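K.L.:
Okay, predicted coordinates and the sequence, questions at the end:
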Amino acid sequence: MEVQALLITFREALEALLIVGIITSYLKRVDHREYTKYVWLGAGLAVLASIGAAILFQVVFTGFAAMGSEIYLKIGIMIVSALLLTQMVFWMAEHSRDMKQNVEGKMDQFITAGNVAGMVIHSFLVVLREGVETVFFFAAITHGNIGAAIQGWGAATGIAIAALVSYFFFKGTMRIPLKAFFKVTGAFIVLIAAGLLVQAISMMQDIGLIGSVMPHVYDLTWLLPEHPIDYEHYVRDHGVAPVFSGEVGVFLKALFGYSAMPSLEEVIAYIGYFAVVYLLVTSRRGQKSAVVEKPAIAALEEKTKNVM
């Protein structure tokens, strides 16, 4: 859980800090430092609103628990989080290259119009989006216990690393190719999303919400049990220890949704998820290539006409 929290918090916090940093750097560059306080005001209000969202979410989850329906909320959170994480990766991959230009364009509009409220609202919404996403993802990886993720070392470490990276980035002492950076972190986020989806399916099967054609496709407990308890049971039943400890299994299950005895539906969902992601990636690349090729083809046709 802590590694998941670290990665998610780092990614979300860095995204927010980069955008806020781009805004404040641009305001200083165009000699409008007086507006930076409004940008930080919006960001600060968004942090408070995100904390409020976390408290509200926890109250709602406690209410579901009191009614004995928290398992359904957990499943829903996991599925929605998997979709949101995937969407977030694709959105950032598409917009990371033009992020600076788009943000500065909006600031130009606000400065020209003297729209202070617009600056506050813009920075507020940018940071709030990342904050609410973080709350939602924390709920997914902790099964509703958001406080555990917030209080753990993962979240604090993720924020600290994001702050350091953004500080050195804007100081000019660290050069980060944003597109490549978000591709690497995006790959880990996709693995987490796949794990959440598979865990949601496993929970639905545990409560009988959906059945299974084949409850156990294979059994890797001898190699890597999911939990220390499974490790102990294997030693008791077979007289030999598995190759790896249950602690490793717990770590991989929390991070990537590892299962020592997955059902057929879990295997299909895991493979199917990556197949869909691959198809989406290749289709987007094809669309970009078509957009680049069209002007070149048009220019070639025009040149041919002129020659003729």
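P.N.:
The structure has been received and is ready for your questions. Numbers count the residues shown, from 1 in each chain.

K.L.:
When you work out contacts or count neighbours from here on, use the C-alpha atoms and nothing else.
P.N.:
Will do.

K.L.:
can you give me the helices in the stretch 101-250 of the chain?
P.N.:
For the stretch 101-250 of the chain, the helices defined by DSSP state H, counting those that start in this stretch cover 116-141, 146-151, 153-171, 178-206, 228-238, 246-256.

K.L.:
would you turn those helices into TSV with distance to V291 and mean neighbour count?
P.N.:
Formatted as TSV, the helices of the stretch 101-250 of the chain follow (distance: least, CA to CA, whole Å; neighbours: other CA atoms under 10 Å):
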stretch	distance to V291	mean neighbour count
helix 116-141	29	21
helix 146-151	43	17
helix 153-171	32	17
helix 178-206	19	20
helix 228-238	53	15
helix 246-256	36	20
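
K.L.:
so can I have JSON lines of those helices showing distance to L18?
P.N.:
Shown next, in JSON lines, are the helices of the stretch 101-250 of the chain (distance: least, CA to CA, whole Å):
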{"stretch": "helix 116-141", "distance to L18": "10"}
{"stretch": "helix 146-151", "distance to L18": "22"}
{"stretch": "helix 153-171", "distance to L18": "6"}
{"stretch": "helix 178-206", "distance to L18": "10"}
{"stretch": "helix 228-238", "distance to L18": "41"}
{"stretch": "helix 246-256", "distance to L18": "26"}
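
K.L.:
take a look at this one as well, against the first:
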Amino acid sequence: MMSAPAQADEKDWTSVGEQMIAVIEQIPDQYANADQEGVEQSIRQAYYEIYQVSGLEAQINHRLGDERADAFVTQLLSIRDLTRDAAAQADVDQAVADTAQLLRDDITELIATPELNDQWTRVGERVVAKLDEAKQAYQSGDHDAAANAAKDAYLAHYEADGLEKATISYLGQARVSELESMFGQLRQSAKDGSVSVDEYNQKADDLASKITEDATKLDQLTSTAELGWSGFVASFLVLLREGAEALLVVAAVMTYAMKAGRKDQRFGIIVGVVAALAVSIALAFLFSKLTSSAATGQGQELLEGITGVLAVAMLIWVSNWILSKSSGKKWDEYIARTAGKGTATGGVFALASVAFLAVLREGAETILFFSPIMAGAKTGADHAKIWMGVGAAVVLLAVLFTLVWVFGVRLPMKQFFKWTSILLGILAVTIAGGAVKEFQDAALVSAHGLDGVPQVTVLGLYPTVETLLTQLIIIAILVTLGVLQYRKAKSERQQAVTNAAPAQAEK
């Protein structure tokens, strides 16, 4: 799961168990009526929608052990197997009764077992175990197995089990970026077979040490009676960091619509933002319900990477389009040609798409980052401080949005277009670096490190050959388009002067 559930008391777990039992006890009647689809739906509902989502499975696993959690799942699935094999009704009835009793026994013992404050330490141990597998495989000469173990350490545990999100929320993005780089180097070293066994072991041990250190800190932060102001700081920084980039894009295109006097385009932008928020919530909910796995972690990275690529393409297109309208004559011609058109125009679609992609790229991730923060809240004061952090970030983002808007509206048209085009181009370069990094984290793109190159996350600057090469290509495209637009504008000005000369002579 994406994050550990909030702690619950005896009444809570008993209530969850009775909800599950009520669903499971529908199965004998469904089986008697030959409703196999209903039987399997009840099993899925009991397991996925209640046992997992409520956090009961995680608590049994955490406090009673893997064997107890696995035993219950085996017992639950035995009902499905009996119904598929056309077993006697009495056997199905007995299996349902045994499953209900096993669940009650687990909950009774769970309530009597003290809560353990080592949630993230246990996740860290799973990461370290995979890193040990990578070391053993590399030592035996099986470099592919070493690379796969290192990949699973990141995707199946560090990310999918929520440790990455918790680290970002409480310890900061810089720490996660550092560890992601180490994960990438470990995978790449295994693929290339480029280092000695001792060097590889040292890389893995350094990473394991940092993972263990972070997990211990997180348990200390989340196991106290109250989060205190750490909840405020975490929520403030997450929302501010994730929202700033999307806000700059939306502010730029909204300011353009204001200067253009095009209400249809403003409407399209708002629709794009609202749609992105709705899709972000849906995606966050989907990922939070999935069982932790390498596929789940890879899916998140892949989605972020693909969205980033699309955003880069749209930003380059819009940046060049705005630059092409930077002369007063071009703008007047465009207004005359498009005035009165509705929201189906190409311009409306383009700007709505830019807003949609900018918000979507950050939206789902922001919601997921808040999962461990909200899960760690134990008191009303904790929740109050978290929402205070959200409020403070919203106010600051609103101020930033207003400054971009006011500054943009006051600029002369030509200067506004030029600087908006430059801003969108810079954001395209930044997002391009982040998109390639997401593909690297998903183990779909190689990651060859470069010594001496700083990592500046806010600029999408990562010290790998692949990310920097991609950004150089984007810069080259933007510069080429800018030069072409400059030459075109210069040629048109010269042509205008040439055409004006005879008219002046006639006067």
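P.N.:
Good, I have the coordinates. These numbers were taken from a predicted model, which means no experiment stands behind them.

K.L.:
circling back to that earlier point, quick one: closest of the helices of the stretch 101-250 of the first structure to I75 of the first structure.
P.N.:
With CA to CA as the measure, helix 178-206 is the member of these nearest I75 of the first structure (5.1 Å).

K.L.:
what helices or strands is that closest one leaning on?
P.N.:
helix 2-29, helix 70-95, helix 246-256, helix 264-307 (3 or more CA pairs under 8 Å, 6 or more residues apart in numbering; DSSP states H and E).

K.L.:
what angle separates it from helix 116-141?
P.N.:
Angle, helix 178-206 of the first structure to helix 116-141, by axes from the mean of the first three to the mean of the last three CA atoms, to 10 degrees: 40 degrees.

K.L.:
ok so, going back, any idea which of the helices of the stretch 101-250 of the first structure gets closest to I55 of the first structure?
P.N.:
Nearest of those to I55 of the first structure, taken as CA to CA: helix 146-151 at 8.7 Å.

K.L.:
So what touches that closest one?
P.N.:
The contact list for helix 146-151 of the first structure, computed with CA atoms under 8 Å, 6 or more residues apart in numbering, reads M1, E2, A5, A54, Q58, V135, F138, A139, T142, A155, A156.

K.L.:
at 6 Å what do you get?
P.N.:
Residues outside helix 146-151 of the first structure that contact it (CA atoms under 6 Å, 6 or more residues apart in numbering) are F138, A139.

K.L.:
Tabulate the helices and strands packed on helix 178-206 of the first structure (JSON lines), appending distance to G195 of the first structure.
P.N.:
Below are these laid out as JSON lines (distance: least, CA to CA, whole Å):
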{"stretch": "helix 2-29", "distance to G195 of the first structure": "11"}
{"stretch": "helix 70-95", "distance to G195 of the first structure": "8"}
{"stretch": "helix 246-256", "distance to G195 of the first structure": "4"}
{"stretch": "helix 264-307", "distance to G195 of the first structure": "8"}
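
K.L.:
right, and these - which one's nearest L125 of the first structure?
P.N.:
Across those, L125 of the first structure has its closest neighbour in helix 2-29 (10.0 Å, CA to CA).

K.L.:
and that closest one, how far from the chain's centre?
P.N.:
How far helix 2-29 of the first structure lies from its chain's middle: 13 Å, per CA atoms, centre = their mean, to the nearest Å.

K.L.:
Show me what it is packed against.
P.N.:
Contacts defined by 3 or more CA pairs under 6 Å, 6 or more residues apart in numbering; DSSP states H and E place helix 2-29 of the first structure against helix 153-171.
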